[in-house]
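[1] Predicted model and sequence follow; I will ask about them next.
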Amino acid sequence: MGFLSKLFGFNKEEKQPVVVDPIEHNGYLIYPEPISEGGQFRIAGRICKTIDGEIKTHTFIRSDLLGSKQDAETFMLDKARMFIDQNGDRMFK
């Protein structure tokens, strides 16, 4: 019955959304959100900023895969900071 339940969408296990605490950098909020892929983690996340009362979001996904979630988060933060410093609000255009 378990197989049929999963096949037809009756799976009672629901993934809870992961809450990520943002890191602030020069008025931007960086949300590291590595993506698990085949035992490794893809560098990914979001960069957000409120501009004129509207929250603007830039999704940040790289092709790099790392062996640990912590390494992927750290690398994402470093790359996001560099991206913010180089592009500023232009990233939202």
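    Right, received. Where do you want to start? Numbers count the residues shown, from 1 in each chain.
[2] okay, CA-based contacts and neighbour counts for the rest of this
    OK.
[3] Which strands or helices does the longest helix anywhere in the chain pack on?
    Of all the elements of type helix in the chain, the one with the most residues (DSSP state H) is helix 69-87. For helix 69-87, the elements it packs on are strand 28-32, strand 40-51, strand 54-66, judged by 3 or more CA pairs under 8 Å, 6 or more residues apart in numbering; DSSP states H and E.
[4] dropping in the other structure now:
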Amino acid sequence: MSFLKKLFGSSGRDGAQAEPKVADSRDYEGFTIKATPMPEGGQFRLAAIIEKDVGGETKSHRMIRADLFASKDDATAFAFRKAEQVIDEQGEAIFRP
């Protein structure tokens, strides 16, 4: 069962994915960045949620990178840097399908 949980993620009774745990958040250029480092094999994978209110609706983009870090703090710091880079390069286009 543990292998399947890692492969497909943990889910609630209704089958929805568990909410990522937010380590820290900050505002940047009108966006909110929530660092959500993912524990993996004794390390932490770089992940974040980028959000912005657009036309009265909160838009959200989940960013998961291949980068692994030895500490949660390092993964959090680099998540902010990478999310800021994505915002600078793409702006609101990150919310387009």
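    On my side now, so go ahead. The model shown is predicted, which means the values in this text are computed figures rather than measured ones.
[5] on that earlier part again, tell me which residues of the longest helix of structure 1 come out buried.
    The neighbour-count criterion (16 or more other CA atoms under 10 Å) identifies 69, 71-73, 75-77, 80-81, 84 as the buried residues of helix 69-87 of structure 1.
[6] Not counting its own residues, what contacts stretch 74-83 of structure 1?
    For stretch 74-83 of structure 1, contacts defined as CA atoms under 8 Å, 6 or more residues apart in numbering pick out 25, 30, 32, 43-45, 47, 60.
[7] Greatest separation within these: which pair is it?
    Farthest apart among these by CA to CA are His25 and Ile43. That separation is 18.2 Å.
[8] Give me the more crowded residue out of these two.
    Regarding His25 of structure 1 and Ile43, a neighbour count based on other CA atoms under 10 Å identifies Ile43 as having more, with 26 against 14.
[9] ok, the equivalent of that one over in structure 2 - contacts?
    Alignment note: Ile43 of structure 1 maps to Leu46 in structure 2; criterion TM-score structural alignment. Neighbour list for Leu46 of structure 2: 36-38, 64-69, 75-76, 78-79 [criterion: CA under 8 Å, 6+ apart].
[10] Redo these as a markdown table? Include distance to Leu4 of structure 2.
    Output for these, formatted as a markdown table (distance: CA to CA, whole Å):
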| residue | distance to Leu4 of structure 2 |
| --- | --- |
| Thr36 | 21 |
| Pro37 | 20 |
| Met38 | 17 |
| Ile64 | 20 |
| Arg65 | 21 |
| Ala66 | 20 |
| Asp67 | 22 |
| Leu68 | 21 |
| Phe69 | 24 |
| Ala75 | 25 |
| Thr76 | 26 |
| Phe78 | 29 |
| Ala79 | 26 |
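[11] Can you tell me which of the residues you listed is closest to Lys5 of structure 2?
    Among those, and counting by CA to CA, the member closest to Lys5 of structure 2 is Met38, at 13.7 Å.
[12] tally of neighbours for the closest one?
    Other residues within reach of Met38 of structure 2, judged by other CA under 10 Å, total 21.
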